[in-house]
Structures are given as structure tokens and as C-alpha cells.
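Novice: Got a predicted model here, sequence first, then my questions.
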Amino acid sequence: MNRCLECEINTKQRACPLCHQLLSTTDLPKEERAYPAYDQKRFKVKDRLAKFAVFGGILATIICLLVNIIVMPRFLWVFYVAVAVFYLLVSLNHTILSPSHLGGKIIAQVVSLTFLLLVIDAMTGSLQWSVDYVMPLIILAGIVLICMLIIKVRMKWTGYISFLLMMIGLGYLPLILYFTGVSHVLWPAVSAASLGTVSFILMLLIANESFMTQLMRRFHL
């Protein structure tokens, strides 16, 4: 039994299955590896960068809060900084550095960017352009992106079903906000909801059996 001191694991292989460091004096050919290549150093760099970004973001927000309270306590502009830092951290840690599914990255971008613009709109004294235009158009863009990815990957399209359903569900949110009186412009809300509905119907028509099977798996039917 060989032991890798770097990864702290025991293995019968002549090389570590994680970092591929040679554990015996005999060289190990690539084709004999029992596991796919794993770049441990790259993972550690990404992990440290993600932690450093979170620490830096929190520190910057705290400093801005103190400056805001001391210099301009009547106007809390620190909230602009906080939501901007939040969006940057989501973009860096989840979208750029994370190995997460591409569909999940699109969902995270849609939600975080919408949240950022909603807060900015609310801080300016209103809540109109964000709910009237920005929210439905960002959701619409997210649906388009996921549909394009499904068309591109083809054989692996089932991995995007959950994310497409989530985006379709979000597509009806602007319409709900319009009918509840929160938003006042109809066409962006109708566009997002319509595209979501069309996408769902097309999936039923084009990949009827496979789509329904994946749908039942997702909802445990």
C-alpha cells in the first residue's frame, strides 16, 4: 500500500489517483491511470482566490460602511457597494472559478444581476425601470441562452432540463408582478412569459418521450 503525503490518501496504485505524483520508483504510464487527470495545484489556487475574494469583499463593504456612517450618515450609499460586491463575488466564485453546471451559472447570473439592479432602483427612490424592463428582459435572455445551449449540446440536453424549467418558472414572475400592480409595462412581461411557454411546448413536441421522462424524474412522479 502506497501513501501520498500531499493528498493524505492510501492507494494500491503506483501513483496518486488525485495529483498523479509517483509513489513508487516505477514510472506509471498515462493509459494505466485508474482515474481522470486532476490538477490539484490549479484547484488549490482557485480555492484560495475564491476565499481571498470573499474576505476582500467583506472587508471593502465594512470599510465603506464605516466611511458612510462617519461622512454621510443620512444617505446609506454603502448598500450600492454591498450589492455590487455581492454580484462580483457570485460572478467570480460561482460563474468563473466554480466547476458548476453551465445552466446553474446562467441561473445565478440572472438572479444576482436582477437583485443588484432591483436594489439600485429601490435606492434611487423608485421601483419602476427594474421591474418594468430589466427583470423580464434578463429572464428572457436567460431562457434564450439555455435554449441555445440545449440546441448546441443536443445529446446532453437532458442535463439542462431542470435549469430550463426554473427559467420558464421565472418567466411568469414579471407577468405576476404586472397583474398585482407592482410593474406597469405589459410587453416585457408578456415577452418573457410567452418565450417560456413556447420553449416548454417545443420541448414537448420535439423530444416528447425523453422530455416527459426527464420531467417525471425531476418531480419524482
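Specialist: Noted; the coordinates are in hand. These figures come from a predicted structure and were not determined experimentally.

Novice: okay, CA-based contacts and neighbour counts for the rest of this
Specialist: Will do.

Novice: I'd assumed residue 181 was in a strand, is it?
Specialist: No - read with DSSP: H, G, I helix; E, B strand; the rest coil, residue 181 is coil and lies in no strand.

Novice: quick one, longest helix in the chain?
Specialist: Ranked by residue count and defined by DSSP state H, the top helix of the chain is helix 40-71.

Novice: neighbouring contacts of whichever helix or strand comes after that one?
Specialist: Downstream of helix 40-71, the first helix or strand assigned by DSSP states H and E is helix 78-89. For helix 78-89, contacts defined as CA atoms under 8 Å, 6 or more residues apart in numbering pick out 53-54, 57, 61, 64-65, 68, 112-113, 115-116, 119-120.

Novice: what about 6 Å?
Specialist: The contact list for helix 78-89, computed with CA atoms under 6 Å, 6 or more residues apart in numbering, reads 57, 61, 64, 65, 112, 116.

Novice: Same list, these, but as JSON lines with distance to residue 74 and neighbour count please.
Specialist: Shown next, in JSON lines, are those (distance: CA to CA, whole Å; neighbours: other CA atoms under 10 Å):
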{"residue": "57", "distance to residue 74": "24", "neighbour count": "18"}
{"residue": "61", "distance to residue 74": "18", "neighbour count": "21"}
{"residue": "64", "distance to residue 74": "14", "neighbour count": "18"}
{"residue": "65", "distance to residue 74": "12", "neighbour count": "19"}
{"residue": "112", "distance to residue 74": "27", "neighbour count": "20"}
{"residue": "116", "distance to residue 74": "22", "neighbour count": "19"}
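
Novice: Got another one to weigh against that:
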Amino acid sequence: MKKCSNCGVSVYSTNTKCPLCQRSLSDVDTTAEKNWYPLYTVAETRQPNRLLSRLTAFIAIAVISICAFTNFFATPDTLWCLYVIACVLYGWLLIRHTFLSKVHLGQKIIVQVLGLTGILLILNMLEGGSRWSVNYIFPFLIIGATFLITVIVIIKKMLWKEFVGFIIALILLGFLPLILYVIGISQILWAAATSELYAFLTFAGMIIFSDKGFKNEMLRRFHF
């Protein structure tokens, strides 16, 4: 770029004369950058602690391997390592997905309900006897998780839009214990019915006490 010292105009051309006054043009250094906006520092985003996550996975694998090795060679008559494996897997899930993960709180709650139910179901199957995991634990875990998310939405009203999908998912899960009772997997009717009743009352309360925005969001989620 060239500039005329007499007229003050800038010329983007290979000509050596000013088109206005015909005087000689002087070269202008354009390498220096102009700051049109105020400088600001870019905040560094915090990355998940991958080292701690990998360390947790390694410890879980090591504990499972050592326990299985000891069980098979020292006491092969009793498979006590299966109890340890179930507990270690849940501990890994708890640390990896709940404490180290950056996923939504609602997703963490649902994953914990399913994960804890699965681990307790495995322990129940290993132990034998009554089906306490599906008879009592699963229904009341769903009730507790639904109540927890409901309290969060009531306290922090601005977050209701973020949790509506998780509340609906837990309400649908609340009807699952009764289905398990009907098909013969669960044996305690009152616990399954309590879970269904709480799910129904939660849904009814959402419809009655929620504002128009909440109802519109529910209609949008169900594509009505």
C-alpha cells in the first residue's frame, strides 16, 4: 500500500503518482497489526483429569485381576471374587461417571440408579434367597432419584428446562417395577405400586403446578 503525503489518501496500486495531485507516493509499512478491539485474555477451559481417570481404571483392573487370581488358585471352592468384582465395578462407575465426568447432573443421577440397581442385582443373584434388589431397592431408588431431581428443579427454577427430560425418564422408570411384578420378576406388590403411585403424582404435580413454558417444553419433547 502507498500513501500520498500531500492529499493523505491511501492507494492500493503499483502506480508511483497520486491520482489526485500527481505527486510521488510513499510506501507504507503494513506489517504492523492494528488492534481495532481491546485485547482480552482467553480463559483456559478445564480438561477432564485424564490421568486420574486412567489411574482409577488401572486400579480397578488390578484389584479384579488379583482377586480373581487369588480366588482361583487359593480358594477355588467359593467364588468370593465375584462379590469383589461387582463392588469394584460400581466404585469405578461412581468415580469415573459421577465425580470425574462433566456430564449433566440429571444423567449422573439416572446412571447411578441403574448402576447401583445392576450391582445389587448381581449381588442378590450370587447370594440367592429373596429378590430384595428388585422387590425393594429398585422401586425406592427410582422414588429417591425422582424426589431429588424434583427438589433441584423447585430450588433452582431456572434449571427446569435442563431437567425436564430426566424427570420424564424417571417417571417412565417409575412404572417399571409394576411391570416387573406383572411378569413375575418382582414379588412385592406394594413396593411396585408405591413407585408407580409416586411417578403418577409427580407427573400430575408437574401438569398442575408448572407454568406455560414448562408445559410447552413437555409438548415439544413428546412432539405434540
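Specialist: Yes, it's here. The structure presented is a predicted model; accordingly, all values stated were derived computationally and were not measured.

Novice: Could I get the TM-score for this pair?
Specialist: Overlay of the two chains. TM-score (TM-score structural alignment, normalised by the length of the first structure): 0.77; 187 aligned residues with a CA RMSD of 2.0 Å.

Novice: and the longest helix of the first structure with helix 78-89, angle?
Specialist: 170 degrees (axes from the mean of the first three to the mean of the last three CA atoms, to 10 degrees).

Novice: What is helix 40-71 of the first structure packed up against?
Specialist: helix 78-89 (3 or more CA pairs under 6 Å, 6 or more residues apart in numbering; DSSP states H and E).

Novice: What residues in the second structure pair up with the helix or strand following the helix it packs on?
Specialist: Note on helix 78-89 of the first structure: by DSSP H and E, the next helix or strand toward the C-terminus is helix 102-123. The aligned range for helix 102-123 of the first structure in the second structure is 105-126, by TM-score structural alignment.

Novice: how big's the offset between that stretch and the first structure?
Specialist: Here the mean offset of stretch 105-126 of the second structure against the first structure after fitting is 0.9 Å, by mean CA distance after the TM-score superposition for the first structure.

Novice: what's the closest non-adjacent residue to residue 218 of the second structure?
Specialist: Leaving aside its sequence neighbours, residue 218 of the second structure sits nearest to residue 164 (CA to CA, 6 or more residues apart in numbering; 7.3 Å).

Novice: Shouldn't that neighbour be within a helix?
Specialist: Yes - according to three-state DSSP, residue 164 of the second structure belongs to a helix.

Novice: In the first structure, what sits opposite it in the alignment?
Specialist: Counting by TM-score structural alignment, the partner of residue 164 of the second structure is residue 161.

Novice: Residue 209 of the second structure now?
Specialist: By TM-score structural alignment, residue 209 of the second structure lines up with residue 206.

Novice: Does residue 192 of the second structure touch residue 176 like I think?
Specialist: No - look at residue 192 of the second structure against residue 176 with CA atoms under 6 Å: they stay out of range, at 8.1 Å.

Novice: Specify which residue of the two has the higher count of neighbours.
Specialist: Neighbour count, other CA atoms under 10 Å: between residue 192 of the second structure and residue 176, residue 192 has more, with 26 against 18.

Novice: To which secondary structure element is the counterpart of the more buried one in the first structure assigned?
Specialist: By TM-score structural alignment, residue 192 of the second structure lines up with residue 189 in the first structure. Element membership of residue 189 of the first structure [criterion: DSSP H and E] is helix 186-206.
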